[in-house]
Structures are given as C-alpha cells and as structure tokens.
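Asks: Show me the folded form of this:
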Amino acid sequence: MQSAVEQVRSSTQLPDLRPDDVELMYMVCAFETAWQRRRQRASVWCSFFDVASLRALEFAKDLEYYWNDGYGYELTHRIACPAIADMFAAIDPDEYQPQAQAMPRANATFYFTHSGTLLKLLAHLGLAKDEEALTHKHFGSERLWRTSEIDAFATNLAFLRYECEQEPPRVLVLHQERVVRLPGCPQNEDLCPLATLRRLYAHSVESCDFEALCQANDV
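Replies: Next comes the predicted model:
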C-alpha cells in the first residue's frame, strides 16, 4: 500500500498526499470507469496509477471487505441468517410458513440491499472461500475473494425452485446470473435437492436470533 501511495505522489507531483487521498482517487477512478465504460473514455483519475498500484489498492479493498463483511470473523457472516430464513420462507412456504398453505405461493420474491449485506450472505453460503484467511501475506497470489468479481455493480443472488414430475423439489442457485454449486450440494449437477438445502442451513433458520447475535457483550 505504501508503495502505491509513493507512486501516486510521484505521478501527481503532490508529495503531501495522504493514503486516504490516494484511496479516494482510486475509488473515483473505479466509479468513473464503470460509468463511462460505454463511452470508452478513461477516467482522468486512473491516469495517476500504474498497474502495480492498482493491484495493491484492489487487494487492500479486498482485505477490508473480507474482514468487515466476509470470512474474517464468524459473527460477521452469521448475521446473514435472516436472509437465509427468508429465502426458505419464499421457496418452501409449506414447510416454513404453515399459515400460508391456504394462500397462493408468489411466483417470485425480490430483495434489494447493499454490498455489505450481499457479501455477508455469500460468506454465509460458503461461496468464494479461500483455504486460508486472507491477510497481507496473500498479496500477489490467486484468491477466490475478489470483490471486483463477486460484488460488482448490480450483483445479484437468486434461488430458483424446480418441481419436476415424480421428483422432489430442487433448487438452482445463481450468482451474477451464473450457476453456482453450494458447498454440501451435489458438485456434479447444477440442481441441489431442497431437502439438502434444508439440512445444510437448518441451524441458520432454527437458531437465528439476530438481536442476540448483534448484542455487544458487557465488559
């Protein structure tokens, strides 16, 4: 990170730039790149960075999200359990909402949320999980937790219930409109039995006390 700061100080000829200033420039570069992509016009802010600095800053943001919204601490992604419970209530209402049996099931249920919530949910599901906890030592190595790929603009996650004749219901999971196979589900086919999902995430539904999880311990 320090090398990136020094490089930007040199390219801008502003020796007093702080790390926070460089991070802000990087974020403006990223947002303007997304906004102006169709115009094929590069953001002027990106011109102050070389490739090595961009990679360092990208990794720094990945580290931040990993520990704030991902696998860094178990509690961080455990608090996504209400979303899991709501998902089951939507795709399996007869099991999780007995009072809804007399009501027609909705064809679709949509939730809209922020980046941090979706990252917590991805971690709760076990997606994009590296073998080791992400630290500064992993800079330059391949990693699954890359927020520019798993948490880009308009990131989405979908659970589609399939009901086939003479077969129990199964679920297709999509992330960024691409099929993903959840850990614990069959890895040789795209559809996961709904019963398997119930078993895998039973604790998320049955022991989801959000208020207790978020309550700070008395010191």
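
Asks: hey, let's count contacts and neighbours off CA atoms from now on
Replies: Fine.

Asks: so how far is the longest helix along the chain off the chain centroid?
Replies: For the chain, the helix with the greatest residue count under DSSP state H is helix 51-69. Relative to the centre of its chain, helix 51-69 is centred 14 Å away, using C-alpha atoms, centre = their mean, to the nearest Å.

Asks: Buried residues, that helix. List them.
Replies: Neighbour-count burial for helix 51-69, with 16 or more other C-alpha atoms under 10 Å as criterion, is recorded at 53-63, 65-69.

Asks: Who are the contact partners of the most centrally placed residue in the chain?
Replies: For the chain, the residue nearest the mean C-alpha position is Leu119 (2.5 Å; C-alpha atoms, centre = their mean). Neighbouring residues of Leu119 by C-alpha atoms under 8 Å, 6 or more residues apart in numbering: Asp69, Gly70, Asp151.

Asks: helix, strand or coil for it?
Replies: helix (DSSP: H, G, I helix; E, B strand; the rest coil).

Asks: And it, how far from His138?
Replies: 20 Å (C-alpha to C-alpha, to the nearest Å).

Asks: And Ala4, by the same measure?
Replies: 17 Å.

Asks: which of these two has more neighbours?
Replies: The neighbour count for Ala4 versus His138, taken as other C-alpha atoms under 10 Å, is higher for Ala4 (21 against 13).

Asks: Helix or strand: which one has that one?
Replies: Take DSSP states H and E as the rule and Ala4 turns out to sit in helix 2-12.

Asks: Show the secondary-structure elements that that helix is packed against.
Replies: The contact analysis (3 or more C-alpha pairs under 8 Å, 6 or more residues apart in numbering; DSSP states H and E) places helix 2-12 against helix 19-35, helix 51-69.

Asks: what comes up buried for it?
Replies: Buried residues in helix 2-12 (16+ other C-alpha under 10 Å): Ala4, Val5, Glu6, Gln7, Val8, Arg9.

Asks: tell me the two of those that are most distant?
Replies: Ala4 and Arg9 (8.6 Å; C-alpha to C-alpha).

Asks: Please enumerate the helices of the protein.
Replies: Going by DSSP H, the chain shows helices at 2-12, 19-35, 51-69, 74-78, 81-91, 93-96, 115-125, 147-150, 194-200, 202-206, 210-214.

Asks: Let's see this one next, to set against the first:
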Amino acid sequence: MIACIFRLLFLVPVSLPLDFSTKTPYEPPKRVAFEEKDSICNCTAIQVNGILRHGSRYPSRRDMKSLRLLTRKLTSWLPVLDAHWSARMATWNFPSTLSEHREKHLHNRGEEEQYNLGRRIATSLPKLFSINPISKDYEFVSTDEERTLRSASAFGLGLFEGRGTLGSTRVEPIAVRSRDVNRILRFFDDCPLYIQSVSKNRSALVEETFYWEGSLMKKVAKRLSVQLTGGRNQSLLSVDDVRLFSRACILETNECGSSPMCQLFSDDDWRIVNYALELKNFWKRSYGYDINWKISSPLLKNVYETMRNKSKIGIFRFAHAETLLPFLSLLGLFKPSKPLRASNFDEERIFQASKIAPFSANALFLLYNCTKKKTSSCTVDGYHVKLFVNEKEERIPNCTNQTTGLCSLTTFEEIFKDDLTFDFDMACRPSNESTFAIFFLIVSSHALVLFLIK
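Replies: Next up, the predicted model:
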C-alpha cells in the first residue's frame, strides 16, 4: 500500500466512469432487496440458491507482461513527450504490490467484497441463517482456483459470523467442495466444440478486431499522442499502445484507486475503448453465438434440481465471469435488441459487462413457499422463485408475474425444459460438420460488417 499512497499524493482525481468491464470492482446497491416474507403474497423464503463470481483479484501474468512492455515504451518516448507528461512518466512504474507470484489471486478488496456480501445476505434473511447453523443444511461449491476458494471462505465467514461457536467472534467453519464441478462451473473448459470454434478461434471475435482497427480507435490514438507530446506528434501512439494504456489504467486504479494512465483519457475516449471490451464479452461469453450460453445448461439443471429437492437452505457456487455471463444469457437477461457490432458503438445498450459481471457479481434465486389466503388479493400458491442479480431483483423473462414478481417453480421448469434436458456431450462433440456449421455461422453473422468495412 505504501507504493499506492505515494502515487495518490501526486494524482489529480479522475472523472472517468468506473466502467472497467468485467474488471470493475463490486458496488453493492444502496438498498438490499432480499425479503424473507414476500411483501405482496403470503410467501416465506425457504432457500437461497446462488452463483457468485470471485472477488477482485490480482492481475494475470499476461497483464503484468503488458505493464512491463508499457514501462519500456515510456522510456523510449520520454524525449518527445512534453514537459508535464515527461516528468510524470519518467518515474512511472506499476505498483510494487503487483507481482507474478500473486497472479490471479484474490485481492484483499475481493475478500472484503465477499465477506460483506455474506453479511448482507445473512442480515436480510435471519431465519435462514440462524444461530448455530447445521452444516448439512448448507452447501459451498467452488472451482479449483485460489481466488474462488478463498472467495467462498470469506463469504462463509460473513454469512455465519456471530452465529457459530468458534472463537470470540463465534464463527462457523465451512466446507468447500471443488471436486467434480467442471461440468457445472467451468463448462467453458469442458466443451471441445466451444473451445475450438469460439474460445480459441480469433475469427469468432472479428467484431472486436474490426473495432480496434477502425476509425474511432485511431482517433483516440491520435488524441492521446497530441496530449502526450503537446501537439508536436499526432502519430506517436498506435492502437495497440492505446490498449496498453487502458489496461494500465484499469489495473493501477483497481490497486491504488487512481492512475496517471486514466488521466490521459477523456470520458468519450474511455467509452470508445470500453466498447471493445463489451464486444469481446458479447461474442465470446454471451449472446454472440448460441453455443456460448447453451453450454451453461448443466448449471441451470443443477440450480433447478436443488430448488426442487429443497434439501438445503443455502447453496452457493463460486466461479467466474465466464460462468455467470453465459448463465444469465441462458436465462434471457440483459439481451440487446440486436447484436453488438463494430459499427453500432453509439447505440444505447442494455448489455454492459461492468453492471452484469463485475468482480463479486452474483445471481441468487430465492425460493419461497407460498400459501393462498382467502383474505389476500394474491392467489399465489406453492413454490415460487425470485431472481436477484447483484442484489437487485430481476424478472425472469416469460416467467415472472408482473404483479407479484414471483415465478412458479412449475412454470420455470416448463420455460427451460429444453435447457434442463440439454445433451452437453452431444452438443460439444467436435466434428467436421459441426465445425463447418459454426464457421458458417461466424461468417454469416459478420457478413454485414465485412461489407461495411470494405
């Protein structure tokens, strides 16, 4: 933290919107929407069933490589920078707290995000998380990564602190299962066809590529060049250099709260750069291709079966943005009216990764047992669910009752019956025919963009 404190003494606050796509820190809502008793109907919460992304983490090895490359480039640019930026960049180096031995490990901010999320859930639903909890009533599942396992631990500490029997703070230790979970939590690594046709296929991200090479990004490179050189050089930076500066802005701000790299960008510049990240997430992890979200069906089946069995009070699964984005797309949430493309940057869009899948993002199903009363205007009876995304209530498309906000478990099963019977192995089997089909889909999806660019 000393390195960060030194930096902040010399930095002017930046007005950039904190919109760092999936690397955005978690911002809890001002009002928690969870309710043990439904405010309209005679319903009582009996289960919380959730998928949670790990908390804020340290950068990847690739990120650190980018920061070192930027440091070398800054040294070579010093003679042509104006006096203001030359003085600032001459001593710039990435924070000493960022190092490869912590690669992708959970950050202490991430621990706090998860701990506080657990506390808010327990406080809002006190009857579900009572004194002296019985371990068999709760299940914690995680991918086998340091950042997800520790997220689960920090979350469990917040969930049960003061309710257990251990130590002066009466904590309750939790057991976290990480074996045999890839099919439900890392399905993106378990589907050969998805890996072959989308994840490891650069042509699947042609929209992002066109956008980085387009006129908007070149204008940003020109504006940053003019700013750094005092107008003497309009072509100092390439588009790849803009990418390096934006990455440094995100990583250093997440570590220290601010960064001189962010001060290079105007709000308009940042919106242009950020849209490239949106394109990547849309086409690689969301609605871009059907296979992206269809392969999250095993996770939906697991959620549904644990709701139907009702054997647990709380089920919490800790995973990744690559887990949550496809899953929410499978549910039909945050779906734009038309695909995100390199050519429609200026259009309003509901798909925003920073709001959907920031660090510590969460999707929580609250299962209610409802009893119809003659004196009530609500006629709901049986088991119903509400969905909360990042602690805000979201209506499940084609399922949620517009008046009550509830979706019956029976209707839920009917709407998603095809997904609940999805044949993962068959759909993910690589073959010449399926590969050609995906290739044709990619080419046809982007034909309009190819025409426009030409």
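
Asks: Got a TM-score for the pair?
Replies: Counting by TM-score structural alignment, normalised by the length of the first structure, the TM-score of this superposition works out to 0.85. Behind it: 204 aligned residues with a C-alpha RMSD of 1.9 Å.

Asks: picking up where we left off before, out of the buried residues of helix 51-69 of the first structure, which is nearest to Ala42 of the first structure?
Replies: Distances from Ala42 of the first structure to the buried residues of helix 51-69 of the first structure, taken by C-alpha to C-alpha, are shortest for Leu54, at 14.5 Å.

Asks: Just give me the match in the second structure for that closest one.
Replies: In the second structure, Leu54 of the first structure lines up with Trp270, judged by TM-score structural alignment.

Asks: Ala4 of the first structure contacts Ser53, doesn't it?
Replies: Yes. Proximity of Ala4 of the first structure to Ser53 meets the contact threshold set by C-alpha atoms under 8 Å, at 4.5 Å.

Asks: Quick one: neighbours of Arg119 of the second structure, just the number.
Replies: Count around Arg119 of the second structure with other C-alpha under 10 Å applied: 18.

Asks: if I look at the counterpart of the residue nearest to the centre of the first structure in the second structure, how far off is Leu452 of the second structure?
Replies: Aligning on TM-score structural alignment places Leu119 of the first structure opposite Leu325 in the second structure. The gap separating Leu325 of the second structure from Leu452 of the second structure is 29 Å, by C-alpha to C-alpha.

Asks: Output the helices of the first structure in JSON lines, with distance to Phe159 of the first structure appended to each entry.
Replies: Shown next, in JSON lines, are these (distance: least, C-alpha to C-alpha, whole Å):
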{"stretch": "helix 2-12", "distance to Phe159 of the first structure": "40"}
{"stretch": "helix 19-35", "distance to Phe159 of the first structure": "27"}
{"stretch": "helix 51-69", "distance to Phe159 of the first structure": "21"}
{"stretch": "helix 74-78", "distance to Phe159 of the first structure": "19"}
{"stretch": "helix 81-91", "distance to Phe159 of the first structure": "8"}
{"stretch": "helix 93-96", "distance to Phe159 of the first structure": "14"}
{"stretch": "helix 115-125", "distance to Phe159 of the first structure": "12"}
{"stretch": "helix 147-150", "distance to Phe159 of the first structure": "17"}
{"stretch": "helix 194-200", "distance to Phe159 of the first structure": "11"}
{"stretch": "helix 202-206", "distance to Phe159 of the first structure": "16"}
{"stretch": "helix 210-214", "distance to Phe159 of the first structure": "22"}
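
Asks: Lys284 of the second structure corresponds to which position in the first structure?
Replies: Checking TM-score structural alignment: Lys284 of the second structure goes with Asn68.

Asks: need the contact list for that match.
Replies: Thr76.

Asks: Arg178 of the first structure versus that one, what's the distance?
Replies: 25 Å.

Asks: for Met25 of the first structure, same thing?
Replies: 32 Å.

Asks: ok, now Ala30 of the first structure?
Replies: Taking C-alpha to C-alpha, one finds Ala30 of the first structure at 24 Å from Arg178 of the first structure.

Asks: In terms of packing, which of these two has more residues around it?
Replies: More crowded of Ala30 of the first structure and Arg178, by other C-alpha under 10 Å: Ala30, with 17 against 10.

Asks: now the alignment partner in the second structure of the more buried one: how far from Val273 of the second structure?
Replies: Aligned by TM-score structural alignment, Ala30 of the first structure pairs with Ile250 of the second structure. In this view, Ile250 of the second structure and Val273 of the second structure are 12 Å apart by C-alpha to C-alpha.

Asks: Then Phe316 of the second structure?
Replies: On the measure of C-alpha to C-alpha, Phe316 of the second structure and Val273 of the second structure end up 34 Å apart.

Asks: same check, this time on Ser238 of the second structure
Replies: Taken as C-alpha to C-alpha, the span from Ser238 of the second structure to Val273 of the second structure is 13 Å.

Asks: Counterpart of Tyr115 of the second structure over in the first structure?
Replies: Checking with TM-score structural alignment, Tyr115 of the second structure has no match.

Asks: Report the contact partners of Tyr115 of the second structure.
Replies: So Tyr115 of the second structure contacts Ala154, Phe155, Gly156, Leu157, Gly158, Leu159 (C-alpha under 8 Å, 6+ apart).

Asks: just Tyr162 of the first structure next, same as before
Replies: Pro169, Arg170, Val171, Leu172.

Asks: same question, Pro169 of the first structure
Replies: Arg161, Tyr162, Glu163, Pro193, Leu194.

Asks: so Thr306 of the second structure touches Phe316, yeah?
Replies: No. Using C-alpha under 8 Å, Thr306 of the second structure is not in contact with Phe316; the gap is 11.0 Å.
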